[in-house]
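S.K.: everything below, folded, please.
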Amino acid sequence: MLGLPKGEVFIVPWTSDWEKEYQLEKKKIEHIIGQYIVNVHHIGSTAIRDLSAKPIIDIAIEMKDFQDGEKCVKPLVEIGYSYKGTNVLPERHYFNKGEPRTHQIHMYQSGNRFLLDQLKFRDYLRDNETAKNQYAKLKHELSLVSNGNKHKYAEDKTEFVKSILERVNK
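M.R.: This is a model prediction of the structure:
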């Protein structure tokens, strides 16, 4: 299953189809804006084997120059993305695709601290079964009490994410 309707928060069991979907989308993105890209990363819970997740593929794009993100808007819109600007999160161009939402692009300049933290968190959970299981339990509990509020759901995960990043950054 892929896609999260507006106003809903739920998680589903991990599937290898998410990696396949990421690879297909990555090829499309590289084809249309590859000249601006340093690297493309599968991030978020769908990138972590056996971790239940909201059924949205999160893609981080590392850009040579943050300002080049503006040049990517029109080509990404042409393949179905909506541009949400840079004010959703700091130092990030944000795009989403579909209704229900199936993909999100988080576009950063190479070396951006928010991107680096996302990659560190992903990699830590990939390598640490205990932390991955703790995160899975937390996500499940929060999805049940968030009442469809994606901002509350995300905010309530913040302390766990910070605790992992503190370990990684020591």
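
S.K.: CA atoms for contacts and neighbours, from now on please.
M.R.: Noted.

S.K.: shouldn't residue 117 be within a strand?
M.R.: No: Residue 117 is assigned helix when assessed by DSSP: H, G, I helix; E, B strand; the rest coil, not a strand.

S.K.: to check against the first, give me the structure of this:
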Amino acid sequence: MGGVEALELELHDYDERWAGRYLDHRRRIRDALAAADIEIEHIGSTAVPGLAAKPIIDIVVTVADITAEEDYLDALLTAGYELRVREPGHRLVRTPARDVHVHLYERGDPAVDEYRLLRDHLRSDAADRAVYERTKRALLSTPWNDMNDYADAKTDVILAIKERARARRRQ
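M.R.: From the prediction side, this is the model:
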């Protein structure tokens, strides 16, 4: 929704305050959706201690039925978030300052497991954490007109890291 936006991408060294900001928004979301059966988790690079990141807190919220927007969307908009993405199986709301992104999926959606897989592996594997950070730093030497293009450019590295994470789980 809203089309391509101008963006400035820069990485910040890991900031311990990111965990606290997540907890603040977790409470805000939990309060807004008190009547809904939801799960909330901190995902993305700001959820990985020691990893440089764009200072955007990514949160995933799972709901019982993603198509039943009346169960969650109006409450999140009232809580101060703005709708940015509405696509099959996924909604994204964010703060007006664009510093918190809340991804909404239906419970059981494989995308949520993929977020967890990457996050948990990067938390425990210093070598892959370094590979991922080097990749992000290298990509930021290129100007990007759209966040999606930047995200797409990281895909091959992310897929390779997730494959190593899966192999490690199988051991």
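
S.K.: let me see the TM-score of these two.
M.R.: Once superposed, chain against chain, the TM-score is 0.88 (TM-score structural alignment, normalised by the length of structure 1); 163 aligned residues with a Cα RMSD of 1.7 Å.

S.K.: what strand or helix carries the residue positioned nearest the centre of structure 1?
M.R.: The structure's structure 1 has its C-alpha centroid closest to residue 58; by Cα atoms, centre = their mean the separation is 3.0 Å. Element membership for residue 58 of structure 1 (DSSP states H and E) is strand 57-63.

S.K.: neighbours of the corresponding residue of structure 2 for residue 157 of structure 1, how many?
M.R.: Superposed on structure 2 with TM-score structural alignment, residue 157 of structure 1 falls opposite residue 154. Residue 154 of structure 2: 14 surrounding residues under other Cα atoms under 10 Å.

S.K.: what ranges does structure 2 have for its strands?
M.R.: Using DSSP state E, the strands of structure 2 run over 39-43, 57-63, 82-87, 90-94, 100-106.

S.K.: got a markdown table for the ones you listed, with distance to residue 11 of structure 2 too?
M.R.: As requested, the strands of structure 2 are arranged in a markdown table below (distance: least, Cα to Cα, whole Å):
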| stretch | distance to residue 11 of structure 2 |
| --- | --- |
| strand 39-43 | 16 |
| strand 57-63 | 13 |
| strand 82-87 | 22 |
| strand 90-94 | 19 |
| strand 100-106 | 15 |
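
S.K.: and of those strands, who's closest to residue 168 of structure 2?
M.R.: With Cα to Cα, the closest approach to residue 168 of structure 2 among the strands of structure 2 belongs to strand 39-43: 20.0 Å.

S.K.: how about that closest one: buried residues?
M.R.: The neighbour-count check on strand 39-43 of structure 2 (16 or more other Cα atoms under 10 Å) flags 40-43 as buried.
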